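[1] next come a sequence and a model predicted from it.
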Amino acid sequence: MAPKISLSMPPSFNSMAAPTPASPSWRGPHSGVPLSVASSAPAPTEIVPNLFIADLGAAENPKLLIQLGITHVLSAMCGRVLLPANVPLAQLQLPLQDSPFAELAEYLPASTLFLSEALRDPKARVLVHCAQGISRSSSVVCAYLIAKYGWTPDQAVRFVKSKYAPADPNPGFVMQLGEYARSLNKTR
């Protein structure tokens, strides 16, 4: 059983305005970084500045990580993730199953804290991934957006899908994102 983690965020966490594609700080997907990865999987996509989402193949690809300047990796999956040893990375791995009945909510405070701490450094570039880059990783990114900008789960999911078409949190994860949002609202 995992230890209980406080759901409160640092006071400065919500101080930034929510990004929009029209805002001057917004840089479109990939920030213009040319990717030379031949794969049927979608390329890593920048959801908000310096926060990328992708699949396991991207996380294990040293050339791609270096091209994107990735400094932190959040692995939202069980099993072994073979991050390249020659690329210096800070990592957090959450043992998430890809099932509507899997426990997501207990990991959201830790994942949100990891992302917020990393992204305080303007030079940091963070990759969030799961096996296919569809449900678990997008749910973790949505939780970050909910905590950072005070969005509803629906707003966060729509925003992530608008940037990264494969994003599709499973219904159980969407429900848990709602629980997470309500818990954050109680502490605000």
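    Sure thing, it's come through. Numbers count the residues shown, from 1 in each chain.
[2] CA only for contacts and neighbour counts going forward, please
    OK.
[3] this structure: helices as residue ranges?
    Assigned by DSSP state H, the chain shows helices spanning 56-59, 62-68, 108-119, 136-149, 153-163, 171-187.
[4] so which of the ones you listed is the most packed in?
    helix 136-149 (a mean of 26; mean count of other C-alpha atoms under 10 Å).
[5] on that earlier part again, quick one: closest of the helices of the chain to residue 102.
    helix 171-187 (7.6 Å; C-alpha to C-alpha).
[6] now the angle between helix 108-119 and the closest one, please.
    For helix 171-187 against helix 108-119, the angle by axes from the mean of the first three to the mean of the last three C-alpha atoms, to 10 degrees is 70 degrees.
[7] what's in contact with helix 171-187?
    For helix 171-187, the external contacting residues (C-alpha atoms under 8 Å, 6 or more residues apart in numbering) are 7-8, 99-102, 104-105, 108, 136, 139, 142-143, 146-147, 150-153.
[8] next up, a structure to set beside the first:
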Amino acid sequence: MHSLSQEIRAFSKANLRKQCTRVTTLSGKRLIETWKDARMQVVDCPEELGHACGYVQDLSLDLQVGLLRPWLLLGSQDAAHDLDTMKKYRVTHVLNVAYGVENAFPHDFTYKTIPILDLPETDIISYFPECFEFIEEVKLKDGVVLVHCNAGVSRAAAIIIGFLMHSEGLNFAKAFSLVKNARPAICPNPGFMEQLHKYHQLNNNKNGNLNDSE
């Protein structure tokens, strides 16, 4: 199994575009994740940088949770850090696929943390087996799992799209549509979208029973 550090080292500087993600930690501290010299750097986010990196400063919380199945939810770190929201949806387990986002309530919920970089070059499919195993375990235990990343639009969405394709035999278009309807904000990065298309083709070839009409 590859490690995150190995994956980071495998990236070439030529393949890395300017990438910057704003993160708010559990304590409320604002940080910026950015790539420099092929390394991930995390720095404090001063107020004057509120509009840096192409982000429009938005202090409102994103508590919208996408209900894919009664036991499968998709959301942002804001939802994962809001106890009222977690209780409202009867969450029992959390799959955290963000990079550098803390687990807010370790004594209240069962967590699985798999740090994934939101870059087109990231091999998202390589994380599917471990993520899917956790989700399926929660279902068998009659629990409810919230899958989240930072904004709940790319990494977590790609994981759930892949899971629906894997577990229910859905084609990419159907799985994407279900997730988009449940959480309209989703927008997996172009690399993840391409990999999800290929994942559908792999499943189609392997099972021989998937078709575009499903």
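    Structure received. Computed from a predicted model, the values in this text were never measured in an experiment.
[9] as CSV, the helices of structure 1 with distance to residue 126 of structure 1 would be great.
    Shown next, in CSV, are those (distance: least, C-alpha to C-alpha, whole Å):
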stretch, distance to residue 126 of structure 1
helix 56-59, 11
helix 62-68, 9
helix 108-119, 7
helix 136-149, 11
helix 153-163, 15
helix 171-187, 21
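[10] nearest to residue 84 of structure 1, out of those helices?
    Residue 84 of structure 1 sits nearest to helix 62-68 of all the helices of structure 1, at 5.6 Å, using C-alpha to C-alpha.
[11] in structure 2, what residues pair with that closest one?
    The aligned range for helix 62-68 of structure 1 in structure 2 is 83-89, by TM-score structural alignment.
[12] what comes into contact with that stretch?
    Contacts for stretch 83-89 of structure 2 (C-alpha under 8 Å, 6+ apart): 63, 79, 80.
[13] same deal with stretch 68-78 of structure 2?
    In contact with stretch 68-78 of structure 2 (C-alpha under 8 Å, 6+ apart) are residues 61-67, 101, 135, 138-139, 142-153, 156-157, 160, 178-179, 182-183.
[14] give me the buried subset of those.
    63-67, 101, 135, 138, 143-153, 156-157, 160, 178-179, 182-183 (16 or more other C-alpha atoms under 10 Å).
[15] what does residue 141 of structure 2 correspond to in structure 1?
    Match for residue 141 of structure 2 (TM-score structural alignment): residue 121.
[16] and its match, how far from residue 114 of structure 1?
    Separation of residue 121 of structure 1 from residue 114 of structure 1 (C-alpha to C-alpha, to the nearest Å): 12 Å.
[17] list the contacts for the most centrally placed residue in structure 1?
    In structure 1, the residue lying closest to the centroid (C-alpha atoms, centre = their mean) is residue 141, at 3.2 Å. Residues in contact with residue 141 of structure 1 (C-alpha under 8 Å, 6+ apart) are 53, 128, 160.
[18] check residue 133 of structure 1 too.
    Per C-alpha under 8 Å, 6+ apart, neighbours of residue 133 of structure 1: 53, 54, 55, 56, 166, 167.
[19] from the residues you listed, which ones fall inside strands?
    Counted as lying in strands by DSSP state E, out of the contacts of residue 133 of structure 1, are 53, 54, 55.
[20] can you lay out these as a markdown table showing distance to residue 183 of structure 1?
    Putting those into a markdown table (distance: C-alpha to C-alpha, whole Å) gives the following:
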| residue | distance to residue 183 of structure 1 |
| --- | --- |
| 53 | 25 |
| 54 | 28 |
| 55 | 29 |
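[21] by neighbours, which of these wins?
    In terms of neighbours by other C-alpha atoms under 10 Å, those top out with residue 53 at 30 neighbours.
[22] so how far is residue 160 of structure 2 from the counterpart of it in structure 2?
    Aligned by TM-score structural alignment, residue 53 of structure 1 pairs with residue 74 of structure 2. Residue 74 of structure 2 sits 8 Å away from residue 160 of structure 2, going by C-alpha to C-alpha.
[23] and for residue 61 of structure 2?
    In terms of C-alpha to C-alpha, residue 61 of structure 2 sits 22 Å off from residue 160 of structure 2.
[24] counterpart of the residue nearest to the centre of structure 1 in structure 2?
    Mapped onto structure 2 by TM-score structural alignment, residue 141 of structure 1 lines up with residue 160.
[25] so that match versus residue 105 of structure 2, what's the distance?
    22 Å.
[26] related to what we said a few turns ago, need the contacts of stretch 83-89 of structure 2 in CSV with distance to residue 112 of structure 2, can you?
    CSV is the format used below for the contacts of stretch 83-89 of structure 2 (distance: C-alpha to C-alpha, whole Å):
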residue, distance to residue 112 of structure 2
63, 20
79, 16
80, 13
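[27] now residue 53 of structure 1, nearest residue through space, not along the chain?
    Distances taken as C-alpha to C-alpha, 6 or more residues apart in numbering place residue 128 nearest to residue 53 of structure 1, at 4.9 Å, with adjacent residues excluded.
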